[in-house]
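Enquirer: Sequence and predicted structure below; questions after.
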Amino acid sequence: MTARFAERTTSMATDYRSDRPARPEPRDHFLPPALRAPLEGRTWREFGYLLLSLPMSIVFFSFAITAVSLGAGLLVTFLGIPVLAAGLAGCLGLGAVERARARGLLHLDVAGPAPVRGKKSGLMSWVGAVLKSGASWRHLLYAVLHFPWAIFAFVVSVTFWVTGWGLLLYPLWRWTFPRFLDQPGISLYGDADGTQLYVDTPFEIGATAAVGLVLVFASPWLIRGLVSVDRMMVAGLLGPSRLATRVVELESDRGVVVDTAAADLRRIERDLHDGAQARLVALAMDLGLAKEKLTEDPEAAARMVDEAHGEVKVALQELRDLARGIHPAVLTDRGLDAALSSVASRCTVPVTVEVDLPARPAPAIEGIAYFTVSELLQNVSKHAQARRATVDVWRSQDRLMLQVTDDGTGGADLSAGSGLAGLAERLGAVDGILAVDSPTGGPTRVIAELPWRA
């Protein structure tokens, strides 16, 4: 069950982190995919991609080998290094064309690598940056590896595709043989003695069309298998490196952390200003009035002091709530089990809490887990219209797993711009994942995954 949850949350995390609009849901079809595949636009686009791969790979391979060979041959002179850098830069340009082709025909959106810039202005700085760029050498490797693969994929796909449709439609074009070739049909066998075997009887023609039908239905899946290799090559060699992608993610997550911290500080300041601070100011004024009336009207002063005592209790409770919102003492002293049980006791519906942890995670992760469950239970209280809820916490390898379920009306959506989206961003800032399964009518299941980092 844990592995399934992890896989599902990972795929859903990819969806919400992506800035691209979601693809429309596929329409219902009466025919199964195996029967409609030969006529689908996807099959023809992928077949067109394989057809274009051969001439494109010839151009890419020829340019890359020529540029590298020329640059390597001129290394004994000063011109070799700039020529080699220019060749690598050309590979980057041809890689952009390949990414555009994959985007248009395969619907594979691969981001380009970061632009190559020298630390200083000038030709030699740019040459050094190109030669040090891992992206330029990966583009060169793509040019070398894709050429033999493109030949193989072109031959296999064209052979199966053309043979399948040709045999399937053989009853429609068989008439060309007696009219133009003076033979009754396709020649299967012939020898020097004049023995000939043709496909010309109704049974043979029907069997030929049946074989063609099988090839037509099999060809789209063969093409998709061939194209999957192209997808991996384009994504792995023509896109940004994992390190560069990771740096971008960390920069984005750092911005989220800074914004979240600033928002929390503003919230604390607002709560202090509008809550405890205002109440304490009013309390000081009431005590001042009580002091003035102490000699003139002791009974009125006593009543005012009694009211001030009640205000002090309220102010203390607000400060406790505020402190609990920053970091509850029970979490520090007793861990997640006790802290989440305390949160569950304040929920408006009965909540069952099960915590199965062999040890305590890192304090920062523990705090994020606490506030995640707190916010999810607040959503249950305010919006779910549920009768009961459950909270499960467990460890899966090096990940802390949280699951909050309720039997409410459902309809929770990460993409609706609600508090769940902000919660997902907070989890993403620490390499966490939030997944929501909430069909209309319920039940709702929210799974959060955090790094353990003990």
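Expert: All right, it came through fine. Residues are numbered from 1 along each chain as shown.
Enquirer: From now on I want contacts and neighbour counts done on CA atoms only, so please keep to that.
Expert: Noted.
Enquirer: What lies in contact with stretch 240-247?
Expert: 111-114, 135 (C-alpha atoms under 8 Å, 6 or more residues apart in numbering).
Enquirer: gap between it and the chain center?
Expert: 14 Å (C-alpha atoms, centre = their mean, to the nearest Å).
Enquirer: Please spell out which residues along that stretch are buried.
Expert: For stretch 240-247, the neighbour count (16 or more other C-alpha atoms under 10 Å) marks 240-241 as buried.
Enquirer: what's around Trp175, how many residues?
Expert: 14 (other C-alpha atoms under 10 Å).
Enquirer: So Gln183 is in contact with Phe177, correct?
Expert: Yes. Judged on C-alpha atoms under 8 Å, Gln183 makes contact with Phe177 at a distance of 5.4 Å.
Enquirer: before we move on, the earlier item: quick one: which of the contacts of stretch 240-247 is the most crowded by neighbours?
Expert: That'd be Ala135 among the contacts of stretch 240-247, by other C-alpha under 10 Å, with 26 neighbours.
Enquirer: I'd like the distance from it to Leu434, if you could.
Expert: 32 Å (C-alpha to C-alpha, to the nearest Å).
Enquirer: what's the answer for Ser241, then?
Expert: Distance of Ser241 to Leu434, computed by C-alpha to C-alpha: 25 Å.
Enquirer: so Glu425 is in which element?
Expert: helix 419-428 (DSSP states H and E).
Enquirer: And that helix, what does it pack against?
Expert: helix 242-271, strand 433-437 (3 or more C-alpha pairs under 8 Å, 6 or more residues apart in numbering; DSSP states H and E).
Enquirer: tilt between that helix and strand 433-437?
Expert: 150 degrees (axes from the mean of the first three to the mean of the last three C-alpha atoms, to 10 degrees).
Enquirer: Please state the offset of helix 419-428 from the chain centre?
Expert: Worked out by C-alpha atoms, centre = their mean, helix 419-428 lies 15 Å from the chain centre.
Enquirer: what's the angle from it to helix 242-271?
Expert: Using the same axes, to 10 degrees: helix 419-428 against helix 242-271 is 120 degrees.
Enquirer: Tell me which of the helices and strands packed on helix 419-428 is the most buried.
Expert: strand 433-437 (a mean of 24; mean count of other C-alpha atoms under 10 Å).
Enquirer: And here is the other one:
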Amino acid sequence: MDTAYGSPSPAPRAPHASEGPGPHRVPFVLRAPFSGRTWREFLHLLIGLPIAIVMFTCAVTMTSLGAGLLITFLGIPVLAAGLVGCRGLGALERVRARALLGLEVRAPEPVGAAKPSLMGRVGGILKSGASWRHLLYCLLHFPWAVFAFTVSVTLWSLGWGLLTYPLWRWTFPMYLGQDGIQLYGDETHGFYLDTPFEIAVSCVVGLLFVLVWGGAVRGLSQVDRLLVRGLLGPSRLAGRVTELESDRTAVSETAAADLRRIERDLHDGAQARLVALAMDLGLAKERLREDPEAAARMVDEAHGEVKIALQELRDLARGIHPAILTDRGLGPALSALAARCEVPVRVSVDLAARPAAAIEGIAYFTVSELLRNVSEHARASSASVDVWRSGDRLMVLVSDNGRGGAHTGPGSGLAGLAERLDAVDGLLVIDSPAGGPTAITAELPWRD
């Protein structure tokens, strides 16, 4: 398995709009009102109100009409049409969230129809939990959009209006005949913001409102993210099914690759050697009477070939599943594995009990692949293997003092290893800066 130690890591992925920015020296409260992300989220809140009004109106109208017509046959298709409309509006909301909030939400599971007929599709829509979640979103988003629009626009107008007050104060005496913004007034007197001190205080108050506005927009948009992610995306069950289907595909591909590897090793190794051995023994049999000494030499050579074939078969069997792992567990198996490594390896296994055989086997072959990488690519002078249990997880740490640069980029063997671990809800974490050292942690579920 090629890990491409020392090769340049793939170019860093550009951060998504929804991701937090990198380290800043300017505090968040000061930079938030002036960042592009805040203004995009503010635009999302502004557009959200008219869209929420449309969604709420359509949802209430179609739902109430369908519920009122349930006493007749027309109520069911009308209600289904309303749910379809809600799903369409939900698709629009996912696009809007992706464009302005940087939120990627997959479309929910498609509607399943028991029969490929109109009534089958109607029944599938009514039975779909995603359709009803879209309806719930259309109903809940309206009051929230009113609140978010009111708060964000009020803070925005007060903050930026007062902060820029000196720039537009001239409009009051020119067009309104007063000295400035009137805070209080009756028939006898009034209070205006017109002195330099009052104008300065207005700017300070405006700046405070602007700073509060920036943080408020970020917080309000987070609620929008929760609503979109929770109600307009696939359900947790559907997501888990998709994940399991992907894991099943990965496991099937891995098993097929292992079978091809075993077939190739048998065909190119032991099988070819045994065929040559059979031919040599046939020739020795023919020469036994004519030239006993030559036949004896050929038998002796065949005996050596048998030993080599047996060793290859033992190595192949060990690669499928070592007997020492089944009989004695991870500690002795990893010690035996480390003894065959070209680099000196320290092994530490701290387990009070043994995990499930499948998890034990995955941990063993994970260490085997990583130690092979250390031998072939890391240019290390020493390595270590540590295994322990943390809660309901089995932890495996393989480290070396080599040149580093290991990654899971395209073409890297570690990418395949990460997929194998992910198929059993495992995790592979790589810490391998250029120049080393390298520490790779595999985390597996503990299953008794």
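Expert: On my side now, so go ahead. Quantities reported herein were computed from a predicted structural model and do not represent experimental measurements.
Enquirer: Which stretch among the helices and strands packed on helix 419-428 of the first structure approaches Asp191 of the first structure most closely?
Expert: Checking these against Asp191 of the first structure by C-alpha to C-alpha gives helix 242-271 as the closest, at 61.2 Å.
Enquirer: Can you give me the neighbour number for the aligned partner of Thr72 of the second structure in the first structure?
Expert: Applying TM-score structural alignment, one finds that Thr72 of the second structure aligns to Thr77 in the first structure. Thr77 of the first structure: 10 surrounding residues under other C-alpha under 10 Å.
Enquirer: what do you get for His383 of the first structure?
Expert: His383 of the first structure, neighbours per other C-alpha under 10 Å, totals 14.
Enquirer: again with the one 4 residues further on
Expert: Neighbourhood size, Arg387 of the first structure [other C-alpha under 10 Å]: 14.
Enquirer: In three-state terms, label it for me.
Expert: What DSSP: H, G, I helix; E, B strand; the rest coil gives for Arg387 of the first structure is coil.
Enquirer: cool, and the one 3 residues further on?
Expert: Recorded secondary structure, Thr390 of the first structure: strand (three-state DSSP).
Enquirer: and if you look at Thr77 of the first structure?
Expert: Quick answer, by three-state DSSP: Thr77 of the first structure is coil.
Enquirer: rewinding a little: including distance to Ala6 of the first structure, could the helices and strands packed on helix 419-428 of the first structure go into TSV?
Expert: Shown next, in TSV, are those (distance: least, C-alpha to C-alpha, whole Å):
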stretch	distance to Ala6 of the first structure
helix 242-271	20
strand 433-437	9
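Enquirer: Specify the stretch among the ones you listed that is closest to Ala37 of the first structure.
Expert: strand 433-437 (30.8 Å).
Enquirer: which residues in the second structure does that closest one match up with?
Expert: Counting by TM-score structural alignment, strand 433-437 of the first structure corresponds to 427-431 in the second structure.
Enquirer: The matching stretch vs the first structure, average distance?
Expert: Once fitted to the first structure, stretch 427-431 of the second structure is off its aligned match by 1.6 Å on average (mean C-alpha distance after the TM-score superposition for the first structure).
Enquirer: Distance from the chain centre to that stretch, please.
Expert: 14 Å.
Enquirer: Stretch 47-64 of the first structure too?
Expert: 30 Å.
Enquirer: Stretch 139-153 of the first structure too?
Expert: 28 Å.
Enquirer: before we move on, back to that, let me know the closest of the contacts of stretch 240-247 of the first structure to Gly212 of the first structure.
Expert: Closest to Gly212 of the first structure, out of all of the contacts of stretch 240-247 of the first structure and judged by C-alpha to C-alpha, is Ala111, at 39.9 Å.
Enquirer: Please tell me how far the closest one sits from Leu39 of the first structure.
Expert: 30 Å.
Enquirer: Identify the residue spatially nearest to Ala357 of the second structure, adjacent ones excluded.
Expert: Thr326 (7.8 Å; C-alpha to C-alpha, 6 or more residues apart in numbering).
Enquirer: Map the one you found across to the first structure for me.
Expert: Looking across to the first structure (by TM-score structural alignment), Thr326 of the second structure lines up with Thr332.
Enquirer: just Ile199 of the second structure next, same as before
Expert: So, by TM-score structural alignment, Ile199 of the second structure is matched to Ile205.
Enquirer: Val162 of the first structure: neighbouring residues, count only.
Expert: Val162 of the first structure has 15 nearby residues by other C-alpha under 10 Å.
Enquirer: What's the separation between the counterpart of it in the second structure and Ile199 of the second structure?
Expert: Alignment note: Val162 of the first structure maps to Ser157 in the second structure; criterion TM-score structural alignment. Between Ser157 of the second structure and Ile199 of the second structure the computed distance is 17 Å (C-alpha to C-alpha).
Enquirer: try Cys58 of the second structure
Expert: From Cys58 of the second structure to Ile199 of the second structure the distance is 47 Å (C-alpha to C-alpha).
Enquirer: Looks to me like Glu290 of the second structure is in a helix.
Expert: No. The assignment for Glu290 of the second structure, made by three-state DSSP, is coil rather than a helix.
Enquirer: what about the residue mapped onto it from the first structure, distance to Ala290 of the first structure?
Expert: When the first structure is aligned by TM-score structural alignment, Glu290 of the second structure is paired with Glu296. To Ala290 of the first structure, Glu296 of the first structure is 10 Å away according to C-alpha to C-alpha.
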